[in-house]
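Peer 1: Sequence first, predicted coordinates after that:
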Amino acid sequence: MGQTFGKEENKDLIPVIGKCYDRYFADPNKKWNSAEFYHAVCETVEEMNKMLGCTQFRVPKTSTLELAYHNHHKGKEKSLSKEEFQRILQDIILDSGVTGKGIKDIFLFIFGIPIVTTFIKQRAAPNAVPNDVFIPAVTSASVFLLAKLNKL
C-alpha cells in the first residue's frame, strides 16, 4: 500500500550504489571539482529512483552535499572510498528526505474524495443518485485512479 521507502529497499540499493561508485569514482587519479561531484551524486540518486520504480529521493542541496563530503572524506589527497561514498549518500538522503507520500494519498483518495463529492452531490442534486450507490462508486473510482497512478 503506497510507495514509501522502507528497509527492504535499503538492501536493494547497495548494489546500485556500488555500481555508481565504480562508474564515477573508481579512477583514483581523477581530480574532482564540486560540480562534477554533485553531478555524479545526482546521477546516483536518479539510478536509485529508477530501481525503486518512481521518484522517492529528493535531489540534495549543494550545501548538504559539501558538508557530507567534508565530514566523511578523510583522506583529502586520496580518492573517495566506497565506504565514504555510501556514508555520504546516507547523510544526504537522510537530510534531503523522501518524497513518497503513499499513505497520505491513500487517505485522501479513499476517504477525502468520497466525502467531498457526497457533500457536493447533496448540495447540487440530493435525490439524483442514492447515497448507497454513489459513495461506493466514488470510492471505487478513486481506488481505480490510485491504481492507475501506481500509488497502490
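Peer 2: Received, thanks.

Peer 1: hey, let's count contacts and neighbours off CA atoms from now on
Peer 2: Will do.

Peer 1: and residue 63, how far is that from residue 8?
Peer 2: Separation of residue 63 from residue 8 (CA to CA, to the nearest Å): 29 Å.

Peer 1: Residue 118 too?
Peer 2: Where residue 8 is concerned, residue 118 sits at a distance of 39 Å (CA to CA).

Peer 1: Of these two, give the one with the bigger neighbour count.
Peer 2: residue 118 (16 against 8; other CA atoms under 10 Å).

Peer 1: Just say helix, strand or coil for that one.
Peer 2: helix (DSSP: H, G, I helix; E, B strand; the rest coil).

Peer 1: what about versus this one:
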Amino acid sequence: MGQFLGAEQKKEKEIGPIIDWCYEDYFSGAGDGENWTSADFYHAVCQTVEEINRAIGSTQIRVPRSDTVRAAYDKHHKGKGKRLTKNEFQNIVQMVILDSGITSFGAIEILLYIYGAPIAAWAIKQRLGPKSIPNEVFIPAITSATVYLLAKLSKI
C-alpha cells in the first residue's frame, strides 16, 4: 500500500510540471480567450494528455471524450470571455483525467513480462537442455532477472 501511494505521489510530481508547461505553451499567448474554439481547447487538452502519457512511459490515460472536456471547461472556467487561468486549466485536466480513466495496458504489459518471459525461457530450456539447470533454480532466477530489467527500464 505504501509503495502504491509513493508511486502515485511520484506521478503527481511528474504530471504537475507537464500541465504547467502545456498551459504556458497553449494558453500564455491566447489573449483573452475569445479566439479559442471548443476544437482548439479539446486539441490542447488532448496534447496535454499525450505529454503526460509520454512522461509516464506508456499509454496510461485514455483520450478524453469531447463532452467530458466541455463539461469540465464549463464547470471550472468561471470568467466567460476571459483568459483561462493556470489553476482553472489544472482543475480541468485533473477532472478530465479522473473522468476518462486509466487504461490497464501498463498492468497487462507488466504481467505479460513477469509471467511470460520466465515461461518462454523455461520452454526454451526444456527444448535445448532439460537437465542443464534445475527448474527450482532456473525459474526464480529468470523471474528475478525480468523484474530487475523492468525496474531498470522504469516499467514498474
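Peer 2: Structure's in. What do you need? Quantities reported herein were computed from a predicted structural model and do not represent experimental measurements.

Peer 1: aligned partner of residue 114 of the second structure in the first structure?
Peer 2: When the first structure is aligned by TM-score structural alignment, the residue opposite residue 114 of the second structure is residue 110.

Peer 1: Would you point out which residue is most central in the first structure?
Peer 2: residue 56 (0.8 Å; CA atoms, centre = their mean).

Peer 1: That residue is in contact with residue 102, isn't it?
Peer 2: No - look at residue 56 of the first structure against residue 102 with CA atoms under 8 Å: they stay out of range, at 10.6 Å.

Peer 1: what's the counterpart of residue 65 of the second structure in the first structure?
Peer 2: Residue 65 of the second structure maps onto residue 61 in the first structure, by TM-score structural alignment.

Peer 1: Please verify my assumption that that match contacts residue 95.
Peer 2: No - judged on CA under 8 Å, residue 61 of the first structure makes no contact with residue 95 at a distance of 9.1 Å.

Peer 1: neighbour-wise, which of these two wins?
Peer 2: residue 95 (15 against 12).

Peer 1: What residues does that one make contact with?
Peer 2: Residues in contact with residue 95 of the first structure, defined by CA atoms under 8 Å, 6 or more residues apart in numbering, are 60, 64.

Peer 1: Would you mind naming the helix or strand containing the aligned partner of it in the second structure?
Peer 2: Under the alignment (TM-score structural alignment), residue 95 of the first structure pairs with residue 99 in the second structure. If you go by DSSP states H and E, residue 99 of the second structure is part of helix 86-100.

Peer 1: go on, residue 144 of the first structure?
Peer 2: Element membership for residue 144 of the first structure, per DSSP H and E: helix 131-148.

Peer 1: Check residue 63 of the first structure too.
Peer 2: helix 62-72.

Peer 1: between that helix and helix 82-96, how many degrees?
Peer 2: Inter-element angle recorded for helix 62-72 of the first structure and helix 82-96: 140 degrees (by axes from the mean of the first three to the mean of the last three CA atoms, to 10 degrees).

Peer 1: Now do helix 62-72 of the first structure: which elements does it pack against?
Peer 2: helix 34-52, helix 82-96 (3 or more CA pairs under 8 Å, 6 or more residues apart in numbering; DSSP states H and E).

Peer 1: Tell me the buried residues in stretch 69-81 of the first structure?
Peer 2: For stretch 69-81 of the first structure, the buried set under the neighbour-count rule, 16 or more other CA atoms under 10 Å, comprises 69, 72, 73, 79, 80, 81.

Peer 1: Quick one: end-to-end distance for that stretch.
Peer 2: Using CA to CA, first and last residues of stretch 69-81 of the first structure are 12 Å apart.

Peer 1: Kindly report the same for stretch 31-39 of the second structure.
Peer 2: Stretch 31-39 of the second structure end-to-end distance (CA to CA) = 17 Å.
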